[in-house]
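[1] missing the sequence, but the structure's below:
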C-alpha cells in the first residue's frame, strides 16, 4: 500500500512540471515543481494549524525544510518577529520567498537555500525551530522525491537534532513532525543523543497513518 501511495504521489504531484496555486491553512500559495505540496500532503497544514495556537510574539524562528513556506508564514501569523525559512531545494526557497511576499509577511520572513542549519554559526540564534522532515527512509530518486524520502537511515535529516540543539536559545524548543510510518526508534535515539527531552504536543490520525508532533527541549 505504501508503495502504491508513493507511486501515485510521485507521478501525479511531486514530479509535476507546472506551478500550481492552492489555499492551505488560510494562505494562498504558489507551489513550484519539485516542491512538497501542502494541500495534497496534509502534514504541513496540520502543523500550521497547530502553530496558530501558539503565541510566538517577538520570537525568532527557523523553519527547516520549509517547502512552500507554509510553516514560516504560520509562525509569522502567530507573532514571530523574524522567521528564517530554509530548504535545500532552490525551487522551495523561491516558493517560500514568493509566498511570504504575497501573503504580507515579506518584512518578517527571510529565506535561504541551505542544508538544514549547517551554514549558520553554532551559537544561540532561535527561540523556536520548526521542522516537518521527510517521513520515510530510502534513497530519493531525484530532487522532487527528497520531500518524501530522507535517504537510508534518514541520512539527510540525521544531523537535524544536533544542529538544532546548538542553535537554540536557552529555554528554546524544537517542534518536529514525524509519521507513525517513520522509524520512531531511530528518531528517538537521534533526539536523545542531541540532548533533548521530548513531549507529545499534537497527534492527528488520518487514513492509514498518524502525524505526530513532538516538542523538544534541551535537557
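    Great, that's in hand. Since this is a predicted model, take the numbers as computed values, not measurements.
[2] only C-alpha atoms for contact and neighbour calcs from this point on.
    Fine.
[3] which residues of the chain fall in helices?
    With DSSP state H as the definition, the chain shows helices at residue ranges 2-9, 43-51, 70-77, 90-102, 160-167, 184-193.
[4] Compute the inter-axis angle for the last one and helix 160-167.
    In this case it means helix 184-193. Between the axes of helix 184-193 and helix 160-167, defined by axes from the mean of the first three to the mean of the last three CA atoms, to 10 degrees, the angle is 20 degrees.
[5] Buried residues, helix 184-193. List them.
    Buried residues in helix 184-193, counting neighbours by 16 or more other CA atoms under 10 Å, are found at 187, 190, 191, 192.
[6] returning to what we had before: residue 129: which of the helices of the chain is closest?
    helix 160-167 (7.1 Å; CA to CA).
[7] Now do the contacts for residue 63.
    Shown in contact with residue 63 (CA atoms under 8 Å, 6 or more residues apart in numbering): 71, 72, 83, 84, 85, 86, 129, 130, 131.
[8] mind putting those in JSON lines, distance to residue 8 and neighbour count included?
    What follows is those, written out as JSON lines (distance: CA to CA, whole Å; neighbours: other CA atoms under 10 Å):
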{"residue": "71", "distance to residue 8": "25", "neighbour count": "31"}
{"residue": "72", "distance to residue 8": "28", "neighbour count": "33"}
{"residue": "83", "distance to residue 8": "33", "neighbour count": "27"}
{"residue": "84", "distance to residue 8": "32", "neighbour count": "19"}
{"residue": "85", "distance to residue 8": "28", "neighbour count": "30"}
{"residue": "86", "distance to residue 8": "27", "neighbour count": "27"}
{"residue": "129", "distance to residue 8": "31", "neighbour count": "24"}
{"residue": "130", "distance to residue 8": "28", "neighbour count": "24"}
{"residue": "131", "distance to residue 8": "25", "neighbour count": "22"}
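[9] next up, a second structure to put side by side with the first:
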C-alpha cells in the first residue's frame, strides 16, 4: 500500500481510497477510485482486532475472501457486484460496485417504519437476491437491514456475504460458534444445526417485520 503526498492511500497500486462510507464490526468500507478503469468503486477493508490469535486472523481473512467468492458466483441485479479481490499487507481487500444510497437500517433510523407496500417491494427484491444466491449454492446467513442497500435510483441490493457458505465447501466457522446478528438468526442456526435456504428466509421474515414495525421482534438487551 502506497501513500500519495495528499494523504490518500492506494491499494495494490490501483485503488485510491477517497473517503470512508461506513464502519462495522469487521472494518471499513471505502469509496475509492480505480485508477486503471477510471471509475469509482467501493473497497472493503478488514481490520483484525488487537490481540487476536494468528489462527483467528487467518480465519477472518479467509472469511473475507469467501465473501468475494460467494458474491461473485451470484449474477443478479439484486446482489452487489464484486470486481476484484486485491491483496495488500497480507490482507484481502474486496473491490465491488459503488451503490449510491442508504442501507435499509439507515432508512429505518431516518424515516421510521415503512408502509407495508414499500416494505413488500423491498422484501420481494431481497427474495429475488436470495433465490439467485441459493440457485448458485450460496447461503447468505446474515440477512438484516444493514446489509440491504436502497440505491438512489430505487434499486434494492443485498450485500455483505462475509459469513456466507458455499455448498460443497468447508465451513470457516468453528464448531459451536454463532456468526451473524442474533436478532435475525434462524432457530436452527442458534441451536447449532446445519442451516439451509430456509434459514435465510427466516431472516428475511424478521427483516420484513422490522421494516414495518421499526425494530426486530426478537430485540433483547444481550445477544444471549
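    Good, I have the coordinates. Every value quoted in this text rests on a predicted model; they were computed, and no experiment measured them.
[10] where does the TM-score land?
    TM-score for the superposed pair, counting by TM-score structural alignment, normalised by the length of structure 1: 0.31. Supporting figures: 120 aligned residues with a CA RMSD of 6.0 Å.
[11] Longest strand in structure 2, by number of residues?
    Among the elements of structure 2 assigned as strand by DSSP state E, the one spanning the most residues is strand 15-24.
[12] Hey, what's the angle from the following helix or strand past that strand to strand 15-24? Just curious.
    From strand 15-24 of structure 2 onward toward the C-terminus, using DSSP states H and E, the following helix or strand is strand 27-34. With the same axes, to 10 degrees as the basis, strand 27-34 of structure 2 and strand 15-24 are set at 150 degrees to each other.
[13] got the buried residues for strand 27-34 of structure 2?
    Using 16+ other CA under 10 Å as the test for burial, strand 27-34 of structure 2 gives 28, 29, 30, 31, 32, 33, 34.
[14] Tell me who's in contact with the fourth one.
    By CA under 8 Å, 6+ apart, the residues touching residue 31 of structure 2 are 17, 18, 19, 20, 21, 40, 41, 42, 43, 98.
[15] and residue 71 of structure 2, how far is that from residue 83 of structure 2?
    Computed as CA to CA, to the nearest Å, the residue 71 of structure 2 to residue 83 of structure 2 distance reads 10 Å.
[16] that older thread, closest to residue 20 of structure 1 out of the contacts of residue 63 of structure 1?
    Using CA to CA as the measure, the one of these that approaches residue 20 of structure 1 most closely is residue 71, at 18.2 Å.
[17] Spatially nearest residue to residue 176 of structure 1 (excluding sequence neighbours)?
    residue 131 (4.9 Å; CA to CA, 6 or more residues apart in numbering).
[18] So the one you found sits against residue 173, correct?
    No - if you go by CA atoms under 8 Å, residue 131 of structure 1 and residue 173 don't touch, sitting 11.4 Å apart.
[19] Would you map the strands across structure 1?
    In structure 1, strands defined by DSSP E lie at 20-24, 27-31, 60-64, 82-87, 109-113, 126-131, 168-179, 196-206, 209-218, listed in chain order.
[20] And for structure 2?
    For structure 2, the strands defined by DSSP E occupy 2-3, 9-11, 15-24, 27-34, 39-46, 82-88, 91-97, 101-103, 138-139, 148-151, 156-158, 165-166.
[21] Give me whichever of the ones you listed is most buried.
    Each of these was assessed for mean neighbour count using mean count of other CA atoms under 10 Å. The highest is strand 156-158, with a mean of 26.
[22] Which neighbouring elements make contact with it?
    For strand 156-158 of structure 2, the packing partners by 3 or more CA pairs under 8 Å, 6 or more residues apart in numbering; DSSP states H and E come out as helix 116-135, strand 148-151.
[23] can you rerun that using 10 Å?
    Under the contact criterion of 3 or more CA pairs under 10 Å, 6 or more residues apart in numbering; DSSP states H and E, the helices and strands touching strand 156-158 of structure 2 comprise strand 101-103, helix 116-135, strand 148-151.
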